[in-house]
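Student: here are the coordinates; sequence isn't available:
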């Protein structure tokens, strides 16, 4: 019954996330996101200070390819060698490994240029959807889900959710603060990874329940 409940929730959020992503795409392609994006960017960048910039650069670093790769490798070793959870290892690899590939595909389709209001740091490549946001949501989302399966304490589960959501949110905000992404890029990144993670968990739960 627990697995079936997980599957239903995953299936639901996958569909909702995909639908919302399509909605964001329509708004962006119709040039109706500009005013909201610019307003939020100006508001977030109005907080600028040397100390906050250092904090935001740290959060951006936590969503970088290097850090995500290191955390992923550590998780793979723990799942495969020490815990022996082969099925969960496959889920982890599919979610974390598939997110950057999906991001590259989507960026090549939309080819949205990065914002030019105020760049605190420089970054190359297209903007939509945010790769950092996708990677963070995929990594910390699947880690939260896998740990949830093995932690029965209510406070432990709440702590995992708060940490996972907090890190993912701060990484997304840091991309807007540093001037390398529009808010709609970040939101789209969350939604794509949400759909990807939900679909992967649905398949995982179905397969596990059948076996």
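Tutor: Perfect, I can see it now. What you are looking at is a predicted structure, and each value in this text was computed from that prediction instead of being measured.

Student: going forward, measure contacts between C-alpha atoms and count neighbours the same way
Tutor: OK.

Student: okay, and the residue most central in space within the chain sits in which element?
Tutor: For the chain, residue 137 is the residue whose C-alpha lies nearest the centre (CA atoms, centre = their mean; 2.1 Å). Here residue 137 sits within helix 131-150, counting by DSSP states H and E.

Student: who's in contact with the next helix or strand after that helix?
Tutor: As assigned by DSSP H and E, the chain's next helix or strand after helix 131-150 is helix 154-177. For helix 154-177, the surrounding residues in contact (CA atoms under 8 Å, 6 or more residues apart in numbering) are 41, 44-45, 48, 56-57, 59-60, 62-63, 120, 132-133, 136-137, 140-141, 144, 147-148, 151, 181-183, 186.

Student: just the buried residues of these.
Tutor: Neighbour counting by 16 or more other CA atoms under 10 Å classes 41, 44-45, 56-57, 59-60, 62-63, 132-133, 136-137, 140-141, 144, 148, 181-183, 186 among those as buried.

Student: touching, the residue nearest to the centre of the chain and residue 193? I think so.
Tutor: Yes - assessed by CA atoms under 8 Å, residue 137 is found in contact with residue 193 at 6.1 Å.

Student: contacts only, for residue 139.
Tutor: Residues counted as contacts of residue 139 (CA under 8 Å, 6+ apart) are 68, 72, 95-96.

Student: structure two is appended below for comparative analysis:
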């Protein structure tokens, strides 16, 4: 039942990604209009406010996929030392390899960055690598952490994860380095990729079920 729900939600997310992709390629007026209606006010507000721009740039860097991948790499090394191989494989496939998914998708679509970008950014625009990478990283970490924390904390952790995902995605639009459709596509593809990884390398601990002991992670190998 849970697997069926995951597959259905991933399929819906993939559909959203394809919709954003086709909309860009076909030049759909309504989608281009939404992108412009969001980017232009953000650019006007940021123009002449360097501190505002710098604050968002720093925030997106500190909470960006690069920071997550570096932190998770440490966790992976610790997991390998402690012989928690399944945990290490899961985090490697999801968090670390999401960079390959991002660059592959960007290469295929090859959408230019908005002309109004207020900071420099590498690579192309579609999908947002920050949106995709942070979506995968947060989802993967919640999958690992939720079963071993007190039930009272789980809702707060999920809310914090959602907030991080939203703030980083919004920040990329505020900085005008991504169109809103890029960010939506990044979220969608990131979620679909996470679910695919979860189904292929399912952690030994259920995603939401209560775990009586933190030691259950020892069963990950």
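Tutor: Sure, I can see it. The structure displayed is predicted, hence computed values, not measured ones.

Student: what does the TM-score come to for these two?
Tutor: Remark: TM-score between the superposed chains equals 0.85 [TM-score structural alignment, normalised by the length of the first structure]; 203 aligned residues with a CA RMSD of 2.4 Å.

Student: still touching in the second structure? Go through the contacts of residue 139 of the first structure.
Tutor: Among those, the contacts conserved in the second structure (both residues aligned by TM-score structural alignment, their matches' CA atoms under 8 Å) are 68, 95-96.

Student: count of neighbours near residue 104 of the first structure?
Tutor: 15 (other CA atoms under 10 Å).

Student: where does the counterpart of residue 114 of the second structure in the first structure sit: helix, strand or coil?
Tutor: Taking TM-score structural alignment, residue 114 of the second structure has residue 115 as its aligned residue in the first structure. Of the three states, residue 115 of the first structure takes coil under DSSP: H, G, I helix; E, B strand; the rest coil.

Student: still on that earlier bit, report the contact partners of the equivalent of the residue nearest to the centre of the first structure over in the second structure.
Tutor: Under the alignment (TM-score structural alignment), residue 137 of the first structure pairs with residue 135 of the second structure. Residue 135 of the second structure is in contact with 165, 187, 190-191, counting by CA under 8 Å, 6+ apart.

Student: kindly recompute the last result at 6 Å.
Tutor: Counting by CA atoms under 6 Å, 6 or more residues apart in numbering, residue 135 of the second structure makes contact with 165, 190.

Student: measure it to residue 127 of the second structure for me?
Tutor: Noted for residue 135 of the second structure: a distance of 12 Å to residue 127 of the second structure, by CA to CA, to the nearest Å.

Student: swap in residue 144 of the second structure?
Tutor: Residue 144 of the second structure sits 26 Å away from residue 127 of the second structure, going by CA to CA.

Student: before we move on, what about residue 88 of the second structure?
Tutor: Residue 88 of the second structure is 27 Å from residue 127 of the second structure, by CA to CA.

Student: out of those two, which sits in the more crowded spot?
Tutor: Shown here are residue 88 of the second structure and residue 127; by other CA under 10 Å, residue 127 has more neighbours (32 against 22).

Student: assign the more buried one to helix, strand or coil.
Tutor: Counting by three-state DSSP, the backbone at residue 127 of the second structure sits in coil.

Student: residues in contact with it?
Tutor: With contacts taken as CA under 6 Å, 6+ apart, residue 127 of the second structure has the following neighbours: 182, 185-186.

Student: can you convert those into TSV and add a column each for distance to residue 106 of the second structure and neighbour count?
Tutor: Putting the contacts of residue 127 of the second structure into TSV (distance: CA to CA, whole Å; neighbours: other CA atoms under 10 Å) gives the following:
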residue	distance to residue 106 of the second structure	neighbour count
182	10	28
185	11	27
186	10	29
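
Student: still contacting in the first structure, which of these?
Tutor: Counting by both residues aligned by TM-score structural alignment, their matches' CA atoms under 6 Å, the contacts of residue 127 of the second structure that remain in contact in the first structure are 182, 185-186.

Student: between those residues, which is nearest residue 104 of the second structure?
Tutor: For these, the closest approach to residue 104 of the second structure (CA to CA) belongs to residue 186, at 12.5 Å.
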